[in-house]
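J.: sequence first, predicted model second:
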Amino acid sequence: MKAIPFLFTLGLVGASAMSLNAVTVPLAGEWRFQLDHADAGLGGQWFARTLPEKFTLPGSLPAAGIGDAPSLETKWTGGVQAPKWFEAPRYAPYAKPDNFKFPFWLQPEKYYAGVAWFQREIEIPQDWEGRRVVLFLERVHWESRVWVNGRCVGTNHSLSTPHEYELGVVEQASSLSAPNGQDARPANRLAPGRHTLTIRVDNRRIVDIGENSHGITDHTQGNWNGIVGRIELHTTPLVWIEDAQLFPVLAEKSLSLRGWLGNASGKAGEGELIVRAHPRAASDAPNSTATPPTEIRKPVAWRERGGEFAMVIPLAGAVPWSEFAPGPTELEVTLLIPDGATSGRRIIAGLRDISTSGTQLTINGQKTFLRGTLECAIFPRTGHPPMEVEEWRRIIRVAKSHGLNHLRFHSWCPPEAAFQAADELGMYLQVETCWPNQSTTLGDGKPVDAWSYEETERILKYYGNHPSFILMAHGNEPGGRNANAWLAKYVEHFKAKDPRRLWTSGAGWPQLPENQFHVTPDPRIQAWGGGLQSRINAKPPETTTDYRDYIAARKVPVISHEIGQWCVYPNFDEIPKYTGYLKPRNFEIFRDLLDKNGMGGLAKQFLLASGKLQTLCYKEDIESALRTPGMGGFQLLDLHDFPGQGTALVGVLDPFWEEKGYVTAAEYSRFCNSTVPLARLKKRVFKTDETLEAEIEVAHFGAASLADVAATWKLVGEAGAVLANGRLATSDFPPGNGLAPVGHVSADLKGLKAPAQCRLVVAVERGHQAASPPERRSGVNAAPRTKFENDWDLWVYPANPKIEAPKDILVTAQFDAAAQQHLASGGKLLLTIPGSQVRNHDVEPVKLGFSSIFWNTAWTGRQAPTTLGILCDPKHPALAGFPTEFHSNWPWWYLIHRAGALRLDLLPKGVEPIVRVIDDWFTARPLGLVVEGAVGEGRVVVCGFDLTRDADDPVSRQMRASLLAYMGSAEFQPKSRLTPGQLRSLLNESSSP
């Protein structure tokens, strides 16, 4: 008999999800167990024998320490860009069996991909006679097969939804007896009493859905074997509610209910359907006003094999669901059967409409901008996704505190608990099935084609009622010559079947006419393969770039695909957090490499400095999207770290959704929120003979009107001193107003003390808030912010600085005979080497750029840049005339974009650079940008960039002035001693005299 995935209708609630009146028997606890390494159990009929070992369910094999120790022979589920990684000398110590450490994702203590058998006795009570018995397994990884008393019940290979099996109808043995006294009960009948239940779970690649799909891959949750969540027996009457789907009709303030009745009695009949609907308050708003429940009754009939029903449920007083009013509606659907039995469902739904207006999304008719991040099944403590609502509430609250309103589940679907938490807290979800690429293709008749349709149907059946579930893509970045044609049919099919959400072909691509929205990587800063030609690395800093031309050429909303991917240095203080079976052996390798290269003590500083640069990059990426007219939104990769695919440390949060110490949620939400002030600046670096000019806009996608808004600005200098300020014209912003101009800022910079770092601060504050409609007054945002503020770092330099090198200082770009003679005679040398002439590493050369690393170099094939910014001491006297923090900020672009990283490994140990370059953690080499030393009787400062040209570059001029002032002072006393040969080694051979 085939598995019957019917009981948990989409949007069911907790333990009472199956039925309002059904008996539920939990099966959590001790089970019998046996591994089946050789897959011999089917042929050996293990389902008919008693298994010898013990195992506790719910649970997974790796969490219980069952499996083999990982080694070079382990057949992982997931692609590795460098399959012979162990041949690299730096990894050799970690390829040994007694010290095996895998560098590219979290490593399980034990690994097993194969078959496991679970078995226990179940008791069927006498009073279940005349009822169906159903086995409910909330999440199985991956394929399950079930036997009762040696009779095969069915199989199921869903990754996303519960596995449910009809075990049979309970009847007394005496009711059906053969003449010889033998039991003549049909195969699907059960007698009261004890029965043996056996489950076979297989976590091999049952269907090749793409080896990197996050539902199965070792890159993230790991390819675990087991059963988690609720494991239960349920009973229903012989006629039951098999499914109930709710379709909101916002214009009519009603829900259209469509459902199906199952019938195991073999008889036609009639009954009554009762629906009670009432709102549920958001969990963060327990005092929300409740609407009186609605009750509707309707006769219903069924045939021998079941029946259908439909009805309209008016909700005149219901609050439309949205991120701002997240309390969903709860419905109780009950079937009354003439014999007195009842079958019921409790369903979470919402009166919510998702649509489009040109290139923008609308929720309940109001324009919405999706501010999203990915969730890639990253749960280091458990491996498998959380099955409890409270943990999902925590994750969603963290995301919302950073200004986000959207989660994209990359190539997988979360469990019921995630949808329930999103409904309660107001988070928009995008769900997917798989990632059909790399190891497979889509549309070529492979098993993934049929599985994708089946899995989508199951997802809609179990989770489709949830109002938070607003978007669905087939999957991530599909591959295959016939994929486009297949996806066009897929989108058309499901658009017609389920209009409760918007549909698209794939995240990333393709852009098909059938798509209701596109998710594309084009409108973002760093493209795959962009390297140092991306605008953040190739163009001087500004805040004017947007994607309006790209958006204007599209007919449907565009969501920017996986924007960011900006890396930060590993946080080795994070290692003790990994208390589960997934261990950060990759971090241990990276820590060893840093220690080996003599920089272990700098790990925390590397984290903080690279984290500040990472945040700066994310701010510009997000603001570029927000200042684009008509844009639909963005999906970050990521708010939190991605531990796989080489180790992609792209989050300002760690994999546990916890802060790392360099940016807070309050700081992040200044530039990422429902309302964000924006400034268009043609540049960030000014001179004192210039005027600061900026166009001020507001991206407003909030719930309520901002009436009589006063926008103010100020230029803030050191210690918070206000250098200039102003007030712009008062404006009104309707709900979901989108991007709107506010005014122009102009500030004369004459007379300002320079050089100086300043901040342009723009605030939007309500003069008063227009009265909010009732639907805006409940939920997690019930107390609206009255002030939104954002800021931009700027720098002001002297217009005509007098920079003359003292006579005893030689400034040169060549370490020639004259430079050597100058040092030998006791002179001072400022050696400013053009970046193209700096000696690089022959193997894995440094690719210096301004931005942080994109994704990670192990996965991208060392795409540029391979560095994570600079680290310096702002109080070093060499930088006294050069305003800077300890990390990269925008002025460093003018130096770094034409620089080379100095190889400190060519200099004596202990040389401390004035400015250090943070190398990729995979190589962890000591690099510098500015270094000093004593050479014989002379003294030298070496820069990895040319300062000999007097170009119209105030940053370079100021760096030269600061270094010369330092070299001319009594503080210029380098501690490290260098030789001329060591200096010469810093230049490539073609540049050495």
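T.: Yep, it's here. Numbers count the residues shown, from 1 in each chain.
J.: for the rest of this, base every contact and every neighbour count on C-alpha atoms.
T.: Will do.
J.: just want the most central residue of the protein.
T.: Leu374 (2.4 Å; CA atoms, centre = their mean).
J.: did I read that right, it in a helix?
T.: No - Leu374: not assigned to a helix; according to DSSP: H, G, I helix; E, B strand; the rest coil it is strand.
J.: so how far is Val650 from it?
T.: 11 Å (CA to CA, to the nearest Å).
J.: please enumerate the shared neighbours of the two.
T.: Counting by CA atoms under 8 Å, 6 or more residues apart in numbering, the contacts common to Leu374 and Val650 are 637-639.
J.: part of a helix, is Lys400?
T.: Yes - assessed with three-state DSSP, Lys400 lies in a helix.
J.: list the contacts of the nearest residue to it once chain neighbours are set aside.
T.: The shortest distance from Lys400 to any non-neighbouring residue, by CA to CA, 6 or more residues apart in numbering, is to Met427 (8.0 Å). Residues in contact with Met427, defined by CA under 8 Å, 6+ apart, are 323, 396, 400, 405-407, 468.
J.: the top strand by length along the chain - contacts with which helices or strands?
T.: Longest strand in the chain by number of residues (criterion: DSSP state E): strand 756-769. Under the contact criterion of 3 or more CA pairs under 8 Å, 6 or more residues apart in numbering; DSSP states H and E, strand 756-769 touches strand 675-680, strand 706-716, strand 787-797.
J.: what's in contact with it?
T.: Residues outside strand 756-769 that contact it (CA under 8 Å, 6+ apart) are 677-679, 704-718, 786-797, 883-884.
J.: please compare the first structure with the one that follows:
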Amino acid sequence: MEDWAALRKETMGKIDLCGSWGFCLDGEKEGIKREYYKGNLQDTIILPATVSTAKKGKLSEDVPEEQRNTGSLTDPYFFEGYTWYTKTVELADLTDREFFLVLERTRISHVWIGEEHIGSNNSLCTSHRYCITPYVKKEMKLTIMVDNTPASYPVAGGHMTSVDTQTNWNGITGEIYIEELSSIFLSNVRIYPDAAGRLIKVRAVLNGAEKCRVRANVAGEGEALGGKDFDLSAGENLFSCELKETALTWSEHTPNLCRLILTLLPEGQREKDLTSAEFSYPFGLRDFKAVGHYFEINGNKTFLRGKHDGLIFPLTGHPPMDLDSWLRVLGTAKEYGINHYRFHTCCPPRACFEAADILGIYLEPELPFWGTVTEEGDENHNPAAQQYLIEEGYRILDEFGNHPSFVMMSMGNELWGSKKAINHILKGYKSYDDRHLYTQGSNNFQFMPSILDQEDFFCGVRFSRDRLFRGSYAMCDAPLGHIQTSAPDTVHNYDSLIRPGEVLTGTGKDGEVTIQYGTGTKTVKMEDSEEVIPEIPVVSHEIGQYAMYPDFSEISKYTGVLKAENLKIFRERLKAKGMLHMADAFFKASGSFAVDCYKAEIETALRSRELAGFQLLDLQDFSGQGTALVGILNAFMENKGILTSGEWRQFCSDAVLLAELPGFVYAAGEEITVGIKLALFRLTALPSPVVELCLLDGDNVILKKEQSLRDDYGNGVYKLCDFTVNLPEIQKPRKLTLQISLKDQDIENHYDLWVYPERKPDAAHNDVIITESLVEAIENLEKGRRVILYPDFLTKENSIPGTYCTDFWCYPMFRSISESMDRPIPVGTHGLLIKKEHKIFRNFPTEAYTTAQWYDLISGSRAYILEESTIEPIVWTIDNFERNHKLGNLFEVKAGEGRLLVCTLHLQESKKSLPARWFEYCLMEYAGSDDFQPENVIDLEKLKEMK
């Protein structure tokens, strides 16, 4: 396509103001009183910049202890207050001109020309645009003051100002210029595409003349697509342009861009002067609609594979303002199968929309609000703040509305308050600009959701306490999800939970309830409500949140504004516990486990015909709110080395093949039925696919089947076929791989199966003592015996509960929330780290991390706290970075003349489980063998203190 700069052709001229400015910090906010706009500022700064990117203020390369954040990244140059900027500007000609000062992105700004204050602007999400025509001179001093004081903001600002994301920076970023227009010009040009009808409608405001003729031309990919002359009158005008049938549409699969060129032809305009009144607007010919339970793009059903974004950019502390940076970021997300971005309480800059236009990604900006919407009469009603938010929404629509990637808009995150007021605001937006789909917000009213008349789609996590359509939840938001509470399978879906077969009316408990509110808590009124049955598309909110241990090798990457003092502190804590050498193993094992949890989460969403999309939290790490290391990519959108983008796309792309299995653990020789589903959302139908199934033992194919299907498959979720598979009659437990694919297509997936013979040999353990009593164990160790101990003395003081799922979001944040709500605190662990090459696993195949055959062993178990000990377990439970317990599930020691094998896994009550029976056999077989030679040594007296 054409160079984007050509699509953003300016009208008459742009006087670039980037470069050197006079500058000073005003932390005491005395500058107005001291009339800084009159004098010369002592320092200088190169704009665009923030205080932090320019390293202004106190030099603090070595962050003092008291400034180090554990819950977020640290900005050594963080500044709140006023900053002042001054520059002398020269204009060539003031005749028949209109001048506008434009600051692309900043905080609250005030502008003076000479000594005259010409106005202020407080938009956080859009550019600050000042009409300066009445004040300009050929040479003038321009002064700008920027205020980022939180108390000055009409609202808190969500992630536009949060320390957890881009920080509450002070400065001016992006373009800074004076726009020079002719006295007759167009403004508020809005393009309404109609892809089905191959036409566009255009709204435009004519300024500076009672009437004018405009020539409209549309071009795309070097081809003229249509054009016509129109007569305009002063004020708003509406006209249409029909396009050729060859006009290409815009979508995730075909991100074709067009441009509308409007040339003003005022009376007496000479042909050679026409370009001086030419306006160019890029757009995409697309129809994005909510149709029934799904979204459609140009008539094709699509499924939103979304990610959350809070504008986290550690090198700058603010979002990039250039196109290339956003092409890299969004391009990386698309490489991982993402076609949708939801911006949490924030709006990205223009460059992001442009990159999404080019790449074909569906964007959902959100008002910068995370709180309560009220109405008149409410004791907490703040009309000024609420009006600001409403106006901010209109500003977002005006500034970014022509971008084809801008398809959705949200009122905010997890809002409470007046549903009537929210509905009224939505109605206003829809009547003002119907090019986008609107929602009341993301996960509004949490346990008491409802669907408003004016919203086009619903984004949440449940429709009642137990109608959950997400796989994981915080303990304070219990009940927990199926991935946290059930043995792993690939059959669970959300269809009956989203739209039950029978509509029941339920009554909420009348009274007050304490709920999670932002990163804290709040008491709200629980109202009676009817069961919600949605008839609009449903998108699951912030799915995933599977935490993993930090990757400390990442610390060296923080070479910019924000420093990873949190990661450094976590590393110091681990070192103090004597486990720093385990950090990389903890990271890799917990990361691999988290990936399996994400696979289960995403595949559940794709299997669900009643779900229209999901929004991950997140593909990348979230470096705030306690430090939530939940991404398979780091905060820089770089691969952590856990899996490749191609492996991720097997279960997150526009075509995913899904095996339906009731579990992953089977008996040798067992006959199983494998259902095959297809989630397909591509541009063209898939004709007569051939489904292939292979069962592999390592690289050896032990079974291969295929089925040819006669139907053509358009977009949707389909049950393709079933395969009957007879598992081999093996003599030892094996890990087998079930591989499914569509022949001659780039669509495949795989699943690990753990297969055990029903009968196991007898273990040689004649001289092995098996006991639950520490006293009995010590008595036999004193006699030089071999002992297997299943300790009966595990308590909440000396151990941590076992859980199959990894921690949700991050332990510090939700521990604090649970404590404040007087609810159970999370377990806070990150799965197992297993020394899989240990000889104890000769007959128990395993990975180095938690996999499905460990479910019965972990559930109901406890991990023993081995503080102050040099013992290194065979099977660890990985603790979180705040607590950093050394947790052992299986460890061995030499004690006196005896040898001790301690197992805290759930075996005694799990003997019906094949993995448990084989694991117990492996313990006894190992303990009775010559291989049982523990390296760890413990004094018998020390052993007595284990209680």
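T.: Arrived safely. Everything quoted here is computed from the prediction, not taken from an experiment.
J.: TM-score for the pair, please.
T.: With the length set by TM-score structural alignment, normalised by the length of the second structure, the two chains reach a TM-score of 0.90; 885 aligned residues with a CA RMSD of 2.3 Å.
J.: contacts for stretch 579-587 of the second structure?
T.: Here stretch 579-587 of the second structure makes contact (CA under 8 Å, 6+ apart) with 548-552, 571, 574, 833, 878, 886.
J.: take those residues and keep only those in helices.
T.: Members of the contacts of stretch 579-587 of the second structure lying in helices (criterion: DSSP state H): 571, 574.
J.: quick one: which helix or strand includes the aligned partner of Val146 of the first structure in the second structure?
T.: Counting by TM-score structural alignment, Val146 of the first structure lines up with Val111 in the second structure. Per DSSP states H and E: Val111 of the second structure is located in strand 108-113.
J.: how far away is Gly158 of the second structure from Glu80 of the second structure?
T.: For Gly158 of the second structure, the distance to Glu80 of the second structure - CA to CA - is 17 Å.
J.: more crowded one of those two?
T.: Neighbours per residue, other CA atoms under 10 Å: of Gly158 of the second structure and Glu80, the larger number sits with Gly158, 23 against 18.
J.: quick one: the more buried one and Leu415 of the second structure, what's the gap?
T.: Per CA to CA, Gly158 of the second structure is found 12 Å from Leu415 of the second structure.
J.: now the common contact residues for these two.
T.: Trp370.
J.: what is the aligned counterpart of Lys787 of the first structure in the second structure?
T.: Match for Lys787 of the first structure (TM-score structural alignment): Asp746.
J.: what's the burial count for its match?
T.: 10.
J.: show me what contacts Pro385 of the first structure?
T.: 221, 377-379, 414-415.
J.: same question, Ser688 of the second structure
T.: Ser688 of the second structure neighbours (CA under 8 Å, 6+ apart): 708-713.
J.: so which of the residues you listed hold up in the first structure?
T.: Compared against the first structure with both residues aligned by TM-score structural alignment, their matches' CA atoms under 8 Å, these retain 709-711.
J.: I'd like to know which of the residues you listed are buried.
T.: Listed as buried from these is no entry at all; burial here means 16 or more other CA atoms under 10 Å.
J.: dump those residues to TSV, plus distance to Asp398 of the second structure and secondary structure.
T.: Supplementary listing: these in TSV, determined by distance: CA to CA, whole Å; DSSP: H, G, I helix; E, B strand; the rest coil:
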residue	distance to Asp398 of the second structure	secondary structure
Leu709	49	coil
Arg710	49	coil
Asp711	46	coil
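J.: can you give me how far the helix ranked longest in the first structure is from the chain middle?
T.: Determined from DSSP H, the single longest helix within the first structure is helix 603-626. Put simply, helix 603-626 of the first structure sits 16 Å off its chain's centre (CA atoms, centre = their mean, to the nearest Å).
J.: still on that earlier bit, quick one: the residue nearest to Lys400 of the first structure and Leu653 of the first structure, what's the gap?
T.: 19 Å.
J.: same deal with Tyr894 of the first structure?
T.: In terms of CA to CA, Tyr894 of the first structure sits 29 Å off from Leu653 of the first structure.
J.: how about the nearest residue to the match of Val146 of the first structure, chain neighbours excluded?
T.: Closest to Val111 of the second structure by CA to CA, 6+ apart is Ile144, at 4.6 Å.
J.: re earlier: the second structure: which residue goes with the residue nearest to Lys400 of the first structure?
T.: Per TM-score structural alignment, Met427 of the first structure is aligned with Ile361.
J.: also Leu460 of the first structure?
T.: Match for Leu460 of the first structure (TM-score structural alignment): Leu397.
J.: and the nearest residue to its match once chain neighbours are set aside, how many neighbours?
T.: Leaving aside its sequence neighbours, Leu397 of the second structure sits nearest to Asp433 (CA to CA, 6+ apart; 7.3 Å). Asp433 of the second structure has 15 neighbouring residues, counting by other CA under 10 Å.
J.: ok, the equivalent of Asp433 of the second structure over in the first structure to Ser16 of the first structure distance?
T.: Aligned counterpart of Asp433 of the second structure in the first structure: Asp498 (TM-score structural alignment). Computed with CA to CA, the distance linking Asp498 of the first structure and Ser16 of the first structure is 26 Å.
J.: separation between Trp892 of the first structure and Ile536 of the first structure?
T.: Using CA to CA, Trp892 of the first structure is found at 12 Å from Ile536 of the first structure.
J.: find residues that contact each of those two.
T.: Joint contacts of Trp892 of the first structure and Ile536 (CA under 8 Å, 6+ apart) are Phe850.
J.: who's more crowded, the two?
T.: Using other CA under 10 Å as the criterion, Trp892 of the first structure and Ile536 rank with Ile536 on top: 23 against 17.
J.: which strand runs longest in the second structure?
T.: strand 199-220.
J.: how far off centre is that strand?
T.: 40 Å.
J.: tell me what it is packed against?
T.: strand 185-194, strand 223-242, strand 258-265.
J.: which secondary structure elements does the first one contact?
T.: Spelled out, that is strand 185-194 of the second structure. Using 3+ CA pairs under 8 Å, 6+ apart, strand 185-194 of the second structure is in contact with strand 199-220.
J.: with the second one instead?
T.: Packed against strand 223-242 of the second structure, as judged by 3+ CA pairs under 8 Å, 6+ apart, are the following elements: strand 199-220.
J.: ok, then the element right after the strand holding Val111 of the second structure?
T.: strand 116-121.
J.: that following strand vs strand 108-113, what angle?
T.: 160 degrees (axes from the mean of the first three to the mean of the last three CA atoms, to 10 degrees).
J.: and strand 116-121 of the second structure, which residues are buried?
T.: Quick answer for strand 116-121 of the second structure (16+ other CA under 10 Å): 120-121.
J.: after it, which helix or strand is next?
T.: strand 128-131.
J.: now that following strand on the first structure. Mean distance?
T.: Compared with the first structure after fitting, strand 128-131 of the second structure deviates on average by 1.0 Å (mean CA distance after the TM-score superposition for the first structure).
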